[in-house]
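# Below are the sequence and a predicted model for it; my questions follow.
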Amino acid sequence: MRDPMPLTEMKSYTGRQEVPSDFDEFWDQNLSELSSSYEYKLTPMDFGLPTLDCYELRFKGTNDATVFAKCVFPKNKSNIPVVFTFHGYMGQSPDWSDLFQYPAVGYGIVAMDVRGQQGKSTDPQSVIGNTVKGQIIRGATAGRDQLFFKDVYLDVYSIVEIIASLSFVDESNLSVFGGSQGGALSLVAAALNPRIKRAAVFYPFLSDFKRVLEVGNRDEPYDELSRYFKFSDPFHKTEDTILHTLSYIDVKNMAHRIKAPVKLFTGLEDQICFPSTQFAMFNRLSCEKEMVLLPEYGHEDLHVMVNDSIFDFLTGFDVVVKTQLD
């Protein structure tokens, strides 16, 4: 089912719920409780590549998790700009060979495995409530402090801090990109960590939960919301409470914190992360922003011209080309 909201209405739509009054206080408090001295280990990986340095990064996250990431940097370089990328829901970081594009032009790249999904990050947290494929709703019945994605968002903040602290990294030139869950986490990185200078985002997940319920999205992974109510609260007695709790991880509510330029790619045929939920986030941004509409695209891999546009935006090549043309 295509998004039932007309495009003309989407262009001014800002979502079904407002930001909780203590939203910034909640996140600022959580960030302040993170240790300024991170426990991490960079392990060199010898792939016989003469121009690249590859590392496995592991660091201690909240709730005793161990967070894993792949890191690739140009060899024997200093002041290296770095791009962070985040994968889609239930996935993992790309293969090593898929990460060589940015180092080829002098950028480092860092790809984090989200805890509790298919990669090497661990997730030892025990929770009360539905955990049947249910990381969106996980912890919501116990309150905002127990939300699964609260800890993932703190992992995102922490990995940026760790990489920024490396002696060979240019901490003033850090960017993010990703799609779906990765798009949401890219927005979170820009919202929580002012070190991020650019964000390229495509069809972001985790936005405008009440709209998702209203539309009746039954596709993965938003079916987790309907699953919760169907089997745990068929009369929706807890709907207001659950949605209020989830509002603390709703990325549209992060928009006002983002200062870095954002370039958003939205497929108008998206039946997973409906375009209206993406507009709800985009229309709340007060930073420099651009939205690129893709009429023939759904929630799928990006193809011709789109990936080059993301690459050019993150590396600044689009500015170089424009200057040359001018």
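Looks like it arrived, so ask away.
# From now on I want contacts and neighbour counts done on CA atoms only, so please keep to that.
OK.
# hey, where'd the strands end up in the stretch 1-150 of the chain?
For the stretch 1-150 of the chain, strands defined by DSSP state E, counting those that start in this stretch occupy the ranges 40-45, 52-60, 66-74, 80-86, 108-112.
# With the stretch 201-326 of the chain instead?
Under DSSP E, counting those that start in this stretch, the stretch 201-326 of the chain gives strands at 262-267, 289-294.
# so can I have TSV of these showing distance to Ile136?
Shown next, in TSV, are those (distance: least, CA to CA, whole Å):
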stretch	distance to Ile136
strand 262-267	21
strand 289-294	26
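# Can you tell me the closest non-neighbouring residue to the residue positioned nearest the centre of the chain?
Central residue of the chain (CA atoms, centre = their mean): Leu185, 1.3 Å from the mean position. Nearest non-adjacent residue to Leu185, counting by CA to CA, 6 or more residues apart in numbering: Phe86, 6.6 Å away.
# before we go on, here's another structure to hold up against the first:
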Amino acid sequence: MPLVDMSLEQLQEYQGRNPRPDDFDEYWSRALAEMRAVKAEVELVRSEFQAPNADCFDLYFTGVRGARIHAKYVRPKNAPVPHPAILQFHGYTGSAGEWCDKLSYASVGYSVIAMDVRGQGGKSEDTGGVKGTTLNGHLIRGLDDHPDNLLFRHIFLDTAQLAGIAMGFPEVDPDRIGAMGASQGGGLTLACGALEPRIKRLAPTFPYLCDYLQGYDLDLDPGNQELKRFFRFHDPQHRRKQEIFTKLGYIDIQYLAQRIRGEVILGISMMDIGCPPSTQFSVYNKITAPKSLEIYPDFGHEYLPGFGDQTMQFFLGL
């Protein structure tokens, strides 16, 4: 099998390297309490795009720290009520994508809700407000501030809040919710299932946001420069390295993984330099819920043939 990382045998035993903060559980209990105290002020606005088999809406809600979060909501016409719903999360810097991408699930009677990550390529707000550098990316946002101000903390909470909102819609069966996404979207899928454990099925593809220290030290991805630039400009001799990666441990998906209760199918590409396989296995090996792994030996951070069809078959079992 081609390798850019460890052997498959080593990966199956790998448990991750990034430090786990001692107060990790208290951190997320505090975060969830903040989220639950927010008045969501959900708004549905009929979109300009409509389809014969579905009603399409722009969905807005207020997340933590006052950010207004946007999602695309596609609701099938003439489907039984209540029916299942799929939450979709996009890759880093992207957006919820095209309306037409959601219609395949609407055609089988499933609602689809695709979230724009705050401050990235869609309509969701990033309200900012942290001390220290923001440099050029979201991963380092808040590293010089209190851990409660890490931007990805807020993004993870947005996914859980969105799931709760979907579960409250009268047309949606709260016991038949799935979540999916690739790269950043794969990480957010897992975060959503961990922070809202009522999610029944999860289909992440090569998840990002895992085992940051391992990814940094492997230094395989020339396009992932945020942490490298942070150290070059703000800690050139790495005197704060332990501190920085421990703080990133609060938003490391591997340490949320044991909270997942839904069934997981994970697609992984063994030649992935964007999200190295070992970082993904650090999460997969910690999931205690029912799980399965689909391995693509010759593929990188790219389209995985057949996994989309397999994912739909997986969700048709909701």
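Structure received. All values derive from a computational prediction rather than experimental measurement.
# Look through the second structure and tell me its longest helix.
For the second structure, the helix that runs over the most residues, judged by DSSP state H, is helix 151-168.
# Pull up the aligned stretch in the first structure for that helix.
Here helix 151-168 of the second structure aligns to the first structure at residues 148-165, judged by TM-score structural alignment.
# what does the matching stretch contact?
Contacts with stretch 148-165 of the first structure, where a contact means CA atoms under 8 Å, 6 or more residues apart in numbering, come from 30-31, 38, 61-63, 67, 84, 114-115, 135-139, 144, 169-171, 185, 188-189, 192-193, 195, 249.
# so how far is that stretch off the chain centroid?
11 Å (CA atoms, centre = their mean, to the nearest Å).
# Over to stretch 134-147 of the second structure?
18 Å.
# for that stretch, which positions count as buried?
134, 137-144, 147 (16 or more other CA atoms under 10 Å).
# Which of the residues you listed sits closest to Arg232 of the second structure?
Ile140 (13.0 Å; CA to CA).
# what sits against the residue mapped onto that closest one from the first structure?
Per TM-score structural alignment, the equivalent position to Ile140 of the second structure in the first structure is Ile137. Contact analysis of Ile137 of the first structure by CA under 8 Å, 6+ apart lists 130, 147-148, 224-225, 228, 246.
# Among the buried residues of stretch 134-147 of the second structure, which ones are in helices?
Using DSSP H, no member of those sits in helices.
# right, and the pair among those with maximum separation?
Farthest pair in these, by CA to CA: Gly137 and Pro147, 16.5 Å.
# From Phe169 of the second structure, how far off is the residue nearest to Met35 of the second structure when sequence neighbours are not counted?
Leaving aside its sequence neighbours, Met35 of the second structure sits nearest to Val64 (CA to CA, 6+ apart; 5.8 Å). Separation of Val64 of the second structure from Phe169 of the second structure (CA to CA, to the nearest Å) stands at 21 Å.
# now do Pro21 of the second structure
Taken as CA to CA, the span from Pro21 of the second structure to Phe169 of the second structure is 36 Å.
# Show me which of those two is the more surrounded one.
Pro21 (16 against 11; other CA atoms under 10 Å).
# if we can go back for a sec, buried sites along the match of helix 151-168 of the second structure?
Neighbour-count burial for stretch 148-165 of the first structure flags 148-164 (criterion: 16+ other CA under 10 Å).
# quick one, what contacts the residue nearest to the centre of the first structure?
By CA under 8 Å, 6+ apart, the residues touching Leu185 of the first structure are 86, 153, 156, 178.
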